[in-house]
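**Student:** Build me a structure from this.
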Amino acid sequence: MKPSPIKIALIATTLAFATAGTPNAAGCLKGAVVGGVAGHYAGHHAVVGAVGGCMVGRHLAKQHAQQQAAQRQTAQVQ
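**Tutor:** The predicted model follows:
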């Protein structure tokens, strides 16, 4: 029996929210929306696009937070 796409999407979303902290949740949600839309138009792969978008969004949000922390630290030293 093959799992339905809805079950896969529900599991992926649950895992994304369980592993994403509050600061990274926005990156995940924005990335999932963009990835889902892109996946839909790229051959009806919205679930795969949403999961990939979530991962990319979290990564970019983490990088952005690290850059801001480095800038604050540099500003305090000067």
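**Student:** Please make it C-alpha for all contacts and neighbour counts, starting now.
**Tutor:** Noted.
**Student:** List the buried residues for the top helix by length along the chain?
**Tutor:** Using DSSP state H to define each element, the chain has its longest helix at helix 46-77. By 16 or more other CA atoms under 10 Å, the buried positions in helix 46-77 come out as 46-61.
**Student:** Which elements pack onto it?
**Tutor:** On a contact count with 3 or more CA pairs under 8 Å, 6 or more residues apart in numbering; DSSP states H and E, helix 46-77 meets helix 5-19, helix 22-41.
**Student:** Please generate a structure for the following sequence too, so the two can be compared:
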Amino acid sequence: QGIISPNMASVISAKAEPDRQGELLGINQSMQSLGEIIPPFIAGYLNSLNFNLPLLTAAAVTFVAWLLYMKTVREK
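**Tutor:** From the prediction side, this is the model:
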């Protein structure tokens, strides 16, 4: 996150309309915060069901993200 956040903020600032930069940067920060808050609760619940389930779920989500990335790269 330390390397990505400044880069994302600069891309958002560069691409956003000047009157919407603050709004979009705020939304970006809110989504980053939710991304740090929600997963531990989900992982804790999955861990209560099965010790290996959080890791398997993370692997599946990462695989789906990779597939989506590969699909978008090939379309360009």
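**Student:** And the TM-score between them?
**Tutor:** The pair, once superposed, lands on a TM-score of 0.42 when counted by TM-score structural alignment, normalised by the length of the second structure; 49 aligned residues with a CA RMSD of 3.0 Å.
**Student:** Show me how far the longest helix of the first structure is from its chain's centre.
**Tutor:** 10 Å (CA atoms, centre = their mean, to the nearest Å).
**Student:** Next, work out how far apart Val48 of the first structure and Thr74 of the first structure are.
**Tutor:** 39 Å (CA to CA, to the nearest Å).
**Student:** returning to what we had before: redo the helices and strands packed on helix 46-77 of the first structure as CSV? Include distance to Gln68 of the first structure.
**Tutor:** CSV is the format used below for these (distance: least, CA to CA, whole Å):
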stretch, distance to Gln68 of the first structure
helix 5-19, 22
helix 22-41, 13
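**Student:** Put together CSV for these, with mean neighbour count on each row.
**Tutor:** Putting these into CSV (neighbours: other CA atoms under 10 Å) gives the following:
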stretch, mean neighbour count
helix 5-19, 13
helix 22-41, 19
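**Student:** how close does Ala18 of the first structure sit to Gly49 of the first structure?
**Tutor:** With CA to CA as the criterion, Ala18 of the first structure and Gly49 of the first structure are 19 Å apart.
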